[in-house]
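> Give me the fold of what follows.
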Amino acid sequence: MATFAAASFGAALSAAHEAAAGQHYPQATLYVVATPIGNLADITLRALHVLQMVDAVACEDTRHTQSLLRAYGIDRPNGQLLAVHQHNEAEAAQTVVARLAQGERIAYVSDAGTPGVSDPGARLVAAVRAAGQRVLPLPGASSVTTLIGAAGLVAGAGDDGSAFVFTGFLPTKAGERDAAVKTLAFETRAVVLLEAPHRIESVARALAVLGDRRITVGRELTKQFEEIVTVQASALPDWFAAGKDRTRGEFALVLHPMTVAVDDGAEGERVLRLLLEELPVKSAVRLAAEITGAPRNALYDTALRLRNSDEPND
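Okay, the predicted model is just below:
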């Protein structure tokens, strides 16, 4: 959530008008606007212009958004702020659709970052598009891409580590969370997670089972006390326990891609045997190839041989 420190954005508003006012802003359009994840100066000029121009601003929290707008010198009556959050999104979306049908321009912002990414907004966008009305995105800050860019993702030979999966928040219940982490153990690509301060230590303990897999932690990204560190998963609980401030703030985490070594055949067969106990042949072969780097065709032949050898004789 952005921190509304005292600052003057008068020059920024003027620059926003000069840079963006001449562009086309269609009516009957929902403008999906990214807002800062911590540092107010990360707002874009086009976002400032649109937030001044639209007929109304739909938002996750009207009080938070009013404070954000006023920090930029934008003063809107409370009646021009529409609450659209996870508890009323489906119903509130119909209000937005009705206003768009009257030709209004409406911006949507979440509390921080890009709407619809682990924040409300996706259902609103879906409803607007289903009604045949236009959605126009204004890109900007995102904790996901911010941390990915600072993590230095490097995988095995021939792989630049650039592929990643966005998982967001892990389940809150311990059993479901542990099961999700076991699934991550077989994911060869980087994985981006988000977490709140009151759950981060529990998540760290759950991730510790991933052993020497590296994890980059981003805490309070773009804010004054921003901290970015990379540790092995097994050391994650101790890292958080080493300082009381380390569990404060909002968190993004990147599970680094699995380092894939070239397999000599024996390891591929060992992993394949384990997977075949739980999975169909095709799924077991695919995962074994990703985990060990062994050729998929060779693993498939091995899987058929193992399955045939397990069949009872007549």
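
> Every contact and neighbour count from this point should use C-alpha atoms.
Will do.

> so what does the lengthiest helix in the chain touch, helix or strand wise?
In the chain, with assignment by DSSP state H, the single longest helix is helix 296-310. Applying 3 or more Cα pairs under 8 Å, 6 or more residues apart in numbering; DSSP states H and E, one finds that helix 296-310 contacts helix 266-276, helix 281-292.

> where do the helices sit along the protein?
10-20, 45-53, 62-71, 89-101, 122-130, 143-151, 174-184, 200-207, 236-241, 266-276, 281-292, 296-310.

> Second chain to compare with the first, below:
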Amino acid sequence: MPSNSPTDKSLPPGLYVVTTPIGNMADITLRALKVLAEVDLVAAEDTRHTRRLLAHHHIDRPLVSYHEHNEIERTATLIQQLEAGTAIALVSDAGTPTVSDPGYRLVQAAAERGLPIFPVPGVSAAITALSVSGLPTDQFTFVGFPSRKKNRRAEQLADLARLSHTLIFYQSPQRLQAFLDELIETLGDRPAVLGREMTKLHEEFIRGTLSDIIRALDRKGTIKGECTLLVAGAGAAEPLGEEEIDAAIHQAVEDRRAPLSDIARDLAARFNVNRKRIYDQALHYRKALDKK
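Next up, the predicted model:
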């Protein structure tokens, strides 16, 4: 078992970025346990959550909160302690700190001052889901949580639509189904995998197209737990001819009363063609429809 005796401490001072389990408490490395047992202080996203993890592994260390609401002021205090020769572990509630979690400011400030920073790697929800997805793993884009602002999110998805490799998203269960609808509208009904409650008792993977996942979630009703969504990249299809692209523009203008700038952005990303060319043609069709 890790020892909490001060006489057994052998860690040099510095910031230790320690990865913790995403669900199953056994998914933690021996090195992470050793570091957590020997640091002077643990900076945790939620001290209650981290205290349960430490207690499970028979570790008792001082804890201080470090989360998105206090990270600016708390960073200054922790930097002072690091400069004084303290060994501090940075942990988030699950997985790797700073990856879609608080901690970036502290790591950045420590790096700017030339303070020692030690990575203590382990589990990541993104890589965990990717490893069992069955989707291509040679290249992927980790998006994390998409923007909560609808217009910004639409821009993000339009930019991602042309990428040919696997896309990895984090999303809350409350926003998941609406987000799936947006993905289909912008990316098309692609193959995808939803990982939910990974490594926990109710772990589940839903595979199929994006619309298959929507139907599966509809049958479930209430959605609970952390969700990681992987979506296949754009296929290497033969380029469309001018007539086919024009037909798609005409259909989009007829079907959607969206601003022409939105239609141009989405179709330009889908077909990988000039946005102005799409906009000009869409404007022509819109004027023709308005005259009817």
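
> follow-up on the earlier one: what's the longest helix of the first structure in contact with?
268-269, 272-273, 276, 281-282, 285-286, 288-289 (Cα atoms under 8 Å, 6 or more residues apart in numbering).

> OK, contacts around the residue nearest to Ala163 of the first structure when sequence neighbours are not counted?
Distance criterion Cα to Cα, 6 or more residues apart in numbering; nearest residue to Ala163 of the first structure, sequence neighbours excluded, is Arg189 at 5.9 Å. Residues counted as contacts of Arg189 of the first structure (Cα under 8 Å, 6+ apart) are 161, 163-165, 256-258.

> Generate TSV for those, with distance to Leu51 of the first structure and neighbour count as supplementary columns.
Below are the contacts of Arg189 of the first structure laid out as TSV (distance: Cα to Cα, whole Å; neighbours: other Cα atoms under 10 Å):
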residue	distance to Leu51 of the first structure	neighbour count
Gly161	37	19
Ala163	34	13
Phe164	32	18
Val165	31	15
His256	37	27
Pro257	39	25
Met258	42	22
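
> Can you pick out the most distant pair from those?
With Cα to Cα as the measure, no two of the contacts of Arg189 of the first structure lie farther apart than Val165 and Met258, at 12.7 Å.

> thinking again about what came up before, may I see the contacts of helix 296-310 of the first structure arranged in TSV, with distance to Ser67 of the first structure and neighbour count as well?
As requested, these are exported to TSV (distance: Cα to Cα, whole Å; neighbours: other Cα under 10 Å):
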residue	distance to Ser67 of the first structure	neighbour count
Gly268	57	24
Glu269	59	21
Leu272	56	26
Arg273	58	18
Leu276	56	18
Val281	56	17
Lys282	54	14
Val285	54	29
Arg286	51	16
Ala288	52	27
Ala289	52	21
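
> Including distance to Ala179 of the first structure, could those go into JSON lines?
Listed next are these as JSON lines, based on distance: Cα to Cα, whole Å:
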{"residue": "Gly268", "distance to Ala179 of the first structure": "24"}
{"residue": "Glu269", "distance to Ala179 of the first structure": "25"}
{"residue": "Leu272", "distance to Ala179 of the first structure": "20"}
{"residue": "Arg273", "distance to Ala179 of the first structure": "21"}
{"residue": "Leu276", "distance to Ala179 of the first structure": "19"}
{"residue": "Val281", "distance to Ala179 of the first structure": "22"}
{"residue": "Lys282", "distance to Ala179 of the first structure": "22"}
{"residue": "Val285", "distance to Ala179 of the first structure": "21"}
{"residue": "Arg286", "distance to Ala179 of the first structure": "20"}
{"residue": "Ala288", "distance to Ala179 of the first structure": "19"}
{"residue": "Ala289", "distance to Ala179 of the first structure": "22"}
